[in-house]
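Peer 1: my questions concern the predicted model and sequence given below.
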Amino acid sequence: MHQSRSASVQKRRYRSIFISDAHLGTRGSRADFLADFLSRTECEQMYLVGDFVDGWRLRKTWFWDAHHDEVIRLILRQARNGTDVTYIPGNHDEIFRNWLGLEMAGVKLALKAEHTSADGRRFLVIHGDEFDSVVRYARFIAYLGDGAYNLALSLNRYFNLVRRKFGYPYWSLSQWLKRQVKGAVMAIDRFESALALEAKRNGFDGVICGHIHHAEMRDIGGVLYMNDGDWVESCTALVEHHDGRFELIDWAAENRLSPWPAVPAPPPRVALPA
């Protein structure tokens, strides 16, 4: 259904790109869609806003395919070509918090960042797990929740194989469960409000985050709250245009990419940064 993109396709050029929650290292990661997005975009500044690599899952079982390699290669290529790349580790890739302040292959590691838009607004860029009470105070429950989420994704794959046979479109079980569980909806609202308050308290015009896999852009008490979503289900990124305007990009929907694993893997490479 989906054909490989030609190298001659004109790239979209943005001032800034914000990506989070790719969860590389898991079978649920849509690294194929992310590689497609990265191959067709360029930017001056790129922020990887946490949970880019899933250390929790990689400690239990190893999964890494050619699409994962391609994502890393494309990011490193942008860094080599002058893109200012900042990696803000989240809770799933918290191991990288041991190297905050360092720069590796042109990628800077930071706990948080300040981004100034083209029109002069100041934004706090942070993964956001610090404002998730379950992650912060009940780590065991967080691990259980992660296991339940991965189970939902696994069930979702099999469920959608049946739906596909009958001609029905893709349907997300985990996102449906979030919408149905009142506590989950309230938790998302508390998370968003807490981050907006933190940004306002520190004099920022807005906050850019990830963590909850819920792409959103809205005003909360005079603060612009923006969540760039994830690359497990929604396949979304936040971009800043050169005039300072922000936009949420739904890559799968916009490009009519199949929700099934149909994006062909890139050819094998001898060296990752080649």
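Peer 2: Cool, got the structure.

Peer 1: contacts, neighbours, all on C-alpha from now
Peer 2: Fine.

Peer 1: Tyr170 reaches Phe159, doesn't it?
Peer 2: No - counting by Cα atoms under 8 Å, Tyr170 stays clear of Phe159, with 9.3 Å between them.

Peer 1: strands along the stretch 1-150 of the chain, start to end?
Peer 2: With strands called from DSSP state E, counting those that start in this stretch, the stretch 1-150 of the chain shows them at 12-19, 41-48, 84-87, 103-104, 107-109, 113-116, 122-125.

Peer 1: go ahead and measure how far the second one is from the middle of the chain.
Peer 2: When distances are taken as Cα atoms, centre = their mean, to the nearest Å, strand 41-48 is centred 13 Å away from the chain's centroid.

Peer 1: alongside the first one, take a look at this:
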Amino acid sequence: METGKMETKHFRTLFISDVHLGSKAARTDFLLDFLRYHEAETIVLVGDIVDGWRLKRSWYWPQDCNDVVQKLLRKARKGTRIIYIPGNHDEFLRSFPGVHFGGIEVADRIIHETADGRKYLVLHGDQFDVVVRNIRLLAYLGDWAYDAAIVINIGLAAIRRKLGLPYWSFSAWAKLQVKQAVNFIGEFQNVVADEARRAEVDGVICGHIHHAVMEDIDGIHYVNTGDWVESCTAIAEHMDGSFELITWRQVAATAQVHALPAPEGREISATQAA
């Protein structure tokens, strides 16, 4: 497929979550490109932007992590409103509601009103994850297992690439299988939708489970932003209030973008990115 020149797009609002800066799995290269080609009046960071859990285990903060932070700070200085809603991995920020860091505002949750007048509850979503809330040790073990799956994924991707096979994510598949085994995703979505009903809003925007989707749940518009570890997705609100789910892997595979080098051992080809 012939590639085309990527032009900067402008939106009313961008919603991004689960970047996990400080984790070797974070796709900072893709995120930097995404931020380079997407501008918005408001950017809402919907939790787990910094991975405090992994940083506590072992410090890992390459230049790409600084680049992401600096990119967001520059956008804030140029007039973009940036709201940071902490998640469970960056819960240390939950002690600073209403505080501004370099123009980035911290909030526990917000009510976002779209251009066409609809109201959305925006929160990370870990408050409704029974594992994170009630069995914290199991949550930490699950996080470690996901790290191991990412390592396996790197080797498997290299083998599939040599065999001429398309990219397939073992880590994403494994996580999805575990969640499905306990009907986690469906239950999480229903509980979050119930919270939106209690807030008397039209919809809810969250992250946490790394499963990007937009769907109707009994009259509540449920929107999950996905992540920047596997799917590399974001939710964009257009100037008319409509929403779009952007999968940057797919865009990067079909457009000429200023691709940054992938982290060591994480080389991504156009075939993989699709």
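Peer 2: Thanks, I have it. Because the structure is predicted, anything quoted here is derived from the model rather than measured.

Peer 1: got a TM-score for the pair?
Peer 2: Overlay of the two chains. TM-score (TM-score structural alignment, normalised by the length of structure 1): 0.89; 257 aligned residues with a Cα RMSD of 2.0 Å.

Peer 1: still on that earlier bit, which of the strands of the stretch 1-150 of structure 1 sits closest to Phe96 of structure 1?
Peer 2: Closest to Phe96 of structure 1 of the strands of the stretch 1-150 of structure 1, according to Cα to Cα: strand 107-109, at 7.7 Å.

Peer 1: what's the mean distance for that closest one versus structure 2?
Peer 2: Strand 107-109 of structure 1, aligned to structure 2 and superposed, deviates on average by 0.3 Å (mean Cα distance after the TM-score superposition for structure 1).

Peer 1: packing partners for the longest helix along structure 1?
Peer 2: Using DSSP state H to define each element, structure 1 has its longest helix at helix 139-165. The elements that helix 139-165 of structure 1 packs onto, with contact taken as 3 or more Cα pairs under 8 Å, 6 or more residues apart in numbering; DSSP states H and E, are helix 133-137, helix 173-180.

Peer 1: could you dump the ones you listed into a markdown table with mean neighbour count added?
Peer 2: Below are those laid out as a markdown table (neighbours: other Cα atoms under 10 Å):
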| stretch | mean neighbour count |
| --- | --- |
| helix 133-137 | 14 |
| helix 173-180 | 14 |
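
Peer 1: what about those helices, which gets the closest to Gln45 of structure 1?
Peer 2: Taking Cα to Cα, helix 133-137 is the member of those nearest to Gln45 of structure 1, at 28.9 Å.

Peer 1: which part of structure 2 lines up with that closest one?
Peer 2: Taking TM-score structural alignment as the measure, structure 2 aligns residues 130-134 with helix 133-137 of structure 1.

Peer 1: re the thing from before, make a markdown table out of the helices and strands packed on helix 139-165 of structure 1 and add distance to Met226 of structure 1.
Peer 2: Listed next are those as a markdown table, based on distance: least, Cα to Cα, whole Å:
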| stretch | distance to Met226 of structure 1 |
| --- | --- |
| helix 133-137 | 20 |
| helix 173-180 | 19 |
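
Peer 1: those helices: which one's closest to Arg190 of structure 1?
Peer 2: helix 133-137 (9.8 Å).

Peer 1: superposed on structure 2, what's the mean shift for the closest one?
Peer 2: So helix 133-137 of structure 1 averages 0.3 Å relative to structure 2 (mean Cα distance after the TM-score superposition for structure 1).

Peer 1: cool, and stretch 189-201 of structure 1?
Peer 2: Looks like 0.6 Å for stretch 189-201 of structure 1 (mean Cα distance after the TM-score superposition for structure 1).

Peer 1: ok, and what's touching that stretch?
Peer 2: 123-124, 128, 131-132, 205-207, 220-221, 223-225 (Cα atoms under 8 Å, 6 or more residues apart in numbering).

Peer 1: which among those residues end up buried?
Peer 2: Neighbour-count burial (16 or more other Cα atoms under 10 Å) applied to the contacts of stretch 189-201 of structure 1 gives Phe123, Leu124, Gly128, Phe131, Asp132, Asp205, Gly206, Val207, Ile220, Val223, Leu224, Tyr225.

Peer 1: residues in contact with the fifth one?
Peer 2: Applying Cα under 8 Å, 6+ apart, one finds that Asp132 of structure 1 lies in contact with Phe191.

Peer 1: residue in structure 1 paired with Asp216 of structure 2?
Peer 2: Counting by TM-score structural alignment, Asp216 of structure 2 lines up with Asp219 in structure 1.

Peer 1: can you list the buried residues in the helix or strand hosting that match?
Peer 2: Per DSSP states H and E: Asp219 of structure 1 is located in strand 216-220. The neighbour-count check on strand 216-220 of structure 1 (16+ other Cα under 10 Å) flags Glu216, Met217, Ile220 as buried.
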